[in-house]
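K.L.:
please work out how this folds:
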Amino acid sequence: MTSATATPLDRTTDTPHAPDTAPLNWRHSFAELGPAFYTELQPAPLPAPYWVGRSQAMARELGLGEAWMESADALAMLTGNQLAPGSRPLASVYSGHQFGVWAGQLGDGRAILLGELQTPQGPQEIQLKGAGRTPYSRMGDGRAVLRSSIREFLCSEAMHGLGIPSTRALCITGSDAAVRREEIETAAVVTRVAPSFIRFGHFEHFSYSEQPVQLKALADHVIDRFYPACREASQPYAALLQAVSERTAHLMAAWQAVGFCHGVMNTDNMSILGLTIDYGPFQFLDAFDPGHVCNHSDAEGRYAYNRQPNMGYWNLFCLGQALLPLMDSQEQALAALESYKTVFPAALAARMRAKLGLPEEQPQDLALVENTFKLLAANRVDYTIFWRHLCSFTPQSGHEAVRDLFFDRESFNAWALQYSERLTHVDSGLRADLMLKNNPRFVLRNHLGEEAIRAAKLKDFSGVNTLLSVLQTPFDEHEAHERLAGFPPDWASSIEISCSS
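P.N.:
A predicted model of the protein is given here:
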């Protein structure tokens, strides 16, 4: 592992005022862990960068003014062409299991952390994805292409709009610089934002390489900054594992409830904060298929939709193994993991009750949820449209808008009777409000992303910006954009998304 500084960097803390924003107040708590954790280096510039998309909502949360976000300085800094004063760029090292196999040392192969900004929302790390080669690029070019950058930018903000924990995206910049993938494409840089980008794989790296001092330092850093209550436990590191297990359980429940497939749930793509991280071959379900595999690189279907909860636990087990040197026994780690098995089903059940408009739990609810999933799967019903249409269901109505989604009408009628009986003592106004807040009208379907990408390749970024505005408030009606809530076209089923995406 390389830890030498590639080029001397400007580490000044007195940052001049940028237009319409306060000085960028940088901190570098991850860098304080020491050179074993990263390599310092500067981003590699791109020729003639241009704006592709900007999240003004994210900019406001960071305390950045609109004028600065439109400035030439911002464009240069967020492309990696100009060093942000006070920043300290670095790429971190980590390892991981990929598709169930130990892959050894990995690391930020195309992501460069600038540091963390002090914001009204607390410290937020700012990372440039696609900003050039690092010592961890493993024969890669360190670049991101326009299509994958658009997908990550839009989905990061879409997940936030859905209320699902996620890394965020401030902007995308593009360049006509050529990047070779399956074909020649153009380069782009996504500015990603999160309280921390630390992954399960960071812990695996120091555990497998037998660096107990660094492993402990990393665990202490995470506990002190993000899980301070664990410090009060008799065994803080077991408490950390339990806390991460419970956050991950809630994340898996959120994914399953909204019909989200991550596609590449390797341990190096699992956030220690329980955030959705690393948007590659993801997909929101169209027709409901529990065994759907969205990643065409996943030949064995390891990360199919219905396997995600178990893969979450498998990854946590790997994290537990990595943390074992800091614990008193293996049994302690297993006990810390045990809560996942109760938190996940309870969290999923709560989310599904909300989607069904059931404010209070009843014994028959589990059977109703299971029957709903079975009915949707048997009829391959569009997942998002079903739930949104269900918001207008009443026991007294004819249910035509919902029934018409099913080819097996008798099975639907039997289910509708079961659902209607459950609604007997549920306030209709409360139910409707609960459902409209938990069943989005809009999700980032693959074909919508593909349409925006095709236009962007022709320098038309209006589709990116329209999708962004709709997906940031996905529960609203957005009547002017009704088309974006419609059924996918026939060609959508032919879209192939792989790990290179």
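K.L.:
contacts and neighbour counts: CA atoms only from here.
P.N.:
OK.
K.L.:
now S498: how far from E182?
P.N.:
11 Å (CA to CA, to the nearest Å).
K.L.:
I meant G115, not that one.
P.N.:
G115 is 33 Å from E182, by CA to CA.
K.L.:
please apply the same query to A349.
P.N.:
42 Å.
K.L.:
I126 too?
P.N.:
Counting by CA to CA - I126 and E182 are separated by 29 Å.
K.L.:
more neighbours: those two, which one.
P.N.:
The neighbour comparison of I126 against E182 (other CA atoms under 10 Å) goes to I126, with 27 against 8.
K.L.:
SS state for that one?
P.N.:
strand (DSSP: H, G, I helix; E, B strand; the rest coil).
K.L.:
how about the nearest residue to it, chain neighbours excluded?
P.N.:
Among residues not flanking I126 along the chain, V193 sits closest, at 5.0 Å (CA to CA, 6 or more residues apart in numbering).
K.L.:
gap between the longest helix along the chain and the chain center?
P.N.:
Determined from DSSP state H, the single longest helix within the chain is helix 236-258. Centroid separation for helix 236-258 versus its chain: 14 Å, with CA atoms, centre = their mean, to the nearest Å.
K.L.:
report the central residue of this protein.
P.N.:
Nearest to the mean C-alpha position of the chain, by CA atoms, centre = their mean, lies T276 at 2.7 Å.
K.L.:
ok now do that residue, which residues does it touch?
P.N.:
164-167, 251, 270 (CA atoms under 8 Å, 6 or more residues apart in numbering).
K.L.:
try it again with 10 Å
P.N.:
155-156, 159-160, 164-168, 248, 251-252, 255, 262, 265, 269-270 (CA atoms under 10 Å, 6 or more residues apart in numbering).
K.L.:
filter those residues to the buried ones?
P.N.:
155-156, 159-160, 164-168, 248, 251-252, 255, 262, 265, 269-270 (16 or more other CA atoms under 10 Å).
K.L.:
in helices, which of those fall?
P.N.:
Per DSSP H, helices hold the following members of the buried ones among the contacts of T276: 155-156, 159-160, 248, 251-252, 255.
K.L.:
can I get those in a markdown table with distance to T173?
P.N.:
Shown next, in a markdown table, are these (distance: CA to CA, whole Å):
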| residue | distance to T173 |
| --- | --- |
| C155 | 16 |
| S156 | 16 |
| M159 | 21 |
| H160 | 21 |
| T248 | 31 |
| L251 | 29 |
| M252 | 31 |
| W255 | 28 |
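K.L.:
sequence B follows; please return its structure for comparison with A:
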Amino acid sequence: MNTRLVTPEVPGLEQLRFANTFAQLPAAFYTKLMPTPLPTPYLVDASAQAAGLIGLDAEVTASDEFIQTFAGNRIATGSQPLAAVYSGHQFGVWAGQLGDGRAILLGDVAASAGGRLELQLKGAGATPYSRMGDGRAVLRSSIREYLCSEAMAALGIPTSRALSLIGSDQLAMRERPETTAVVTRMAPSFVRFGSFEHWYYNNRQEELKILADYVITGFYPELQDAANPYQALLAEVTRRTAHLMAQWQAVGFMHGVMNTDNMSILGLTLDYGPFGFMEAYDPRHICNHTDQQGRYAYSMQPQIGQWNCYALGQALLPLIGSVEATEAALADYQGQYGAKMDELLHTKLGLQSHQADDSKLLDAMFALMQGSHVDFTRFFRSLGNLRLDDASADAPLRDQFIDRAAFDAWALQYRARLRMENSQDSARKLAMDASNPKYVLRNYLAQIAIEKAQNKDFSEVRKLLQILENPFDEQPQHAQYAELPPDWARGLEVSCSS
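P.N.:
This is a model prediction of the structure:
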């Protein structure tokens, strides 16, 4: 009798059927080229959740076939690698032609939940759009992008995803020599505001229309029957962008480089560079050391989101047909942002209804937070522990403030507001904990993971990913990851080279 167990075969990468939808656009939209091989690649980590989006088993991500493919050393069957061209405004100044300077699109594959996802290698070598760069990404910045992409998804914020992080001992020169890596990013499309600006500012209206039709047909098919599909496209992108800005603000996320070439036409968070999560609350905080003028400070993000939508509107103007119709599509940005932000803040405070004076309560809260430089994430998380009839339990929350009396006065108003809707402590805490994360990707946590990884210890990258995949759970065994940053973290800076 044969008692030997037959191990089930794990499907490999052959199930990824590349459609190369973007490659079917005219040749002017991209340059076809192969990735530059990455010497002796090794797996730093792969996201099982992201892999599941394209039907890959977690076991496949440990295979040599996977590592070689997503290092850029092996081209998957059916893939037609390319680098896309686009332009953009950088820090408010027209920068002209940019393009995928270190990213190579492998193509799009079927997503397990429906639709398709493009797979893009970031750090896969020089392209015609590298602008004197080497086309590589260093391990330091790649770890940050890998972790934050998945962390933002877990927070429920629209974002590109990160499938894998492949490392190498190859060095690239930044401020100092650093080892290189390749992140595989996933999104339904990587088309940006700057993709449209490229054709507008080059007076190429035929290509502008081709791109707009491609985006509408592939990603906004419901707009095809609109009286003016291009106006409807601008209105929908404006709405999504306004909502995205509100979602960023509500978790204290700062992008750092909100150039038009980093703005997704699908309303996704795209291109993680010098990002940060607010710690000591200061609306003027600048997370990008390169941003000396504070254009992309936390408080500026909603305004810059609107500015970028106007830049997109300018690019789409020839298709929309009139300034009036274009302005009409842009007109609701502030209304959409305000309504979404109001909704998110009410949820964060456990408020189920909207009252006329709520803005005063919110403004007073943020003024208190700013005055005491209260940690953004910890404050909102601990606010859920407030009890209606037991102010003595406020101590952990109250002690976050320098001016305790001012907090007491605010808490009195907050409790009165909660009583207006017969709020129940236990139900409110459950709802607030589901909205206010306990864990975010603080810079110091990323730095610890980076320093270990630079010594070939990838355990902290993997551990951080597991924690950040469940940001709203208590995870008492990982409580130290929700603590305030240590003193040494004050010296951490991230810039456009990060």
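K.L.:
report the TM-score for the pair.
P.N.:
Once superposed, chain against chain, the TM-score is 0.96 (TM-score structural alignment, normalised by the length of the second structure); 485 aligned residues with a CA RMSD of 1.1 Å.
K.L.:
among the ones in helices among the buried ones among the contacts of T276 of the first structure, give me the pair with the biggest separation.
P.N.:
Greatest spatial distance among these (CA to CA): C155 and T248, at 18.8 Å.
K.L.:
is it correct that Q82 of the first structure falls within a strand?
P.N.:
No - secondary structure of Q82 of the first structure (three-state DSSP): coil, not part of a strand.
K.L.:
and it, what does it touch?
P.N.:
42-45, 73-76.
K.L.:
one more: H292 of the first structure?
P.N.:
261, 263, 283, 285-286, 301, 303-307.
K.L.:
now with 8 Å, please.
P.N.:
304-306 are the contacts of H292 of the first structure under CA under 8 Å, 6+ apart.
K.L.:
likewise A19 of the second structure?
P.N.:
78-79, 107-109.
K.L.:
and which of the residues you listed is nearest A28 of the second structure?
P.N.:
G107 (16.9 Å).
K.L.:
next, work out how far apart the aligned partner of that closest one in the first structure and P85 of the first structure are.
P.N.:
G107 of the second structure maps onto G115 in the first structure when the alignment is built from TM-score structural alignment. From G115 of the first structure across to P85 of the first structure, the span is 11 Å (CA to CA).
K.L.:
who's more crowded, the two?
P.N.:
Using other CA under 10 Å as the criterion, G115 of the first structure and P85 rank with G115 on top: 24 against 19.
K.L.:
three-state assignment of the more buried one?
P.N.:
strand.
K.L.:
now the strands: where do they sit in the stretch 251-400 of the first structure?
P.N.:
260-261, 283-284 (DSSP state E, counting those that start in this stretch).
K.L.:
matching residues in the second structure for the top strand by length along the first structure?
P.N.:
Secondary structure of the first structure per DSSP state E: the longest strand is strand 168-180. Mapped onto the second structure using TM-score structural alignment, strand 168-180 of the first structure spans residues 161-173.
K.L.:
likewise stretch 431-447 of the first structure?
P.N.:
Taking TM-score structural alignment, stretch 431-447 of the first structure hits residues 428-444 over in the second structure.
K.L.:
end-to-end on the matching stretch?
P.N.:
For stretch 428-444 of the second structure, the end-to-end distance is 31 Å (CA to CA).
K.L.:
same check on stretch 470-479 of the first structure?
P.N.:
10 Å.
K.L.:
now swap in stretch 13-33 of the second structure and tell me
P.N.:
For stretch 13-33 of the second structure, the end-to-end distance is 21 Å (CA to CA).
K.L.:
buried set for it?
P.N.:
13, 16, 18-23, 29-32.
K.L.:
tell me the one of these nearest T127 of the second structure?
P.N.:
Once CA to CA is applied, the member of those that ends up nearest T127 of the second structure is T31, at 8.2 Å.
K.L.:
map the closest one onto the first structure.
P.N.:
By TM-score structural alignment, T31 of the second structure lines up with T39.
K.L.:
now do A226 of the second structure
P.N.:
For A226 of the second structure, the residue aligned by TM-score structural alignment is A233.
K.L.:
what about that match, how many neighbours?
P.N.:
If we define neighbours as other CA under 10 Å, then A233 of the first structure has 12 of them.
K.L.:
got it, and R180 of the first structure?
P.N.:
As a measure of burial, R180 of the first structure has 12 neighbours, counting by other CA under 10 Å.
K.L.:
returning to that earlier point: what lines up against the residue nearest to I126 of the first structure once you look at the second structure?
P.N.:
So, by TM-score structural alignment, V193 of the first structure is matched to M186.
K.L.:
state the next helix or strand along the chain beyond whichever strand or helix holds that match.
P.N.:
For M186 of the second structure, the element it lies in under DSSP states H and E is strand 177-187. Per DSSP H and E, the first helix or strand lying C-terminal to strand 177-187 of the second structure is helix 193-201.
K.L.:
show residues contacting that next one.
P.N.:
By CA under 8 Å, 6+ apart, the list of residues contacting helix 193-201 of the second structure reads 85-89, 96-97, 205, 207-208, 211-212, 260-265, 308, 311-312, 315-316.
K.L.:
and N266 of the first structure, what pairs with it in the second structure?
P.N.:
Using TM-score structural alignment, N266 of the first structure sits opposite N259 in the second structure.
K.L.:
nearest spatial neighbour of that match, skipping sequence neighbours?
P.N.:
Q90 is the one closest to N259 of the second structure (CA to CA, 6+ apart), at 4.8 Å.
K.L.:
right, and the one you found touches M263 too?
P.N.:
No - using CA atoms under 8 Å, Q90 of the second structure is not in contact with M263, being 11.3 Å away.
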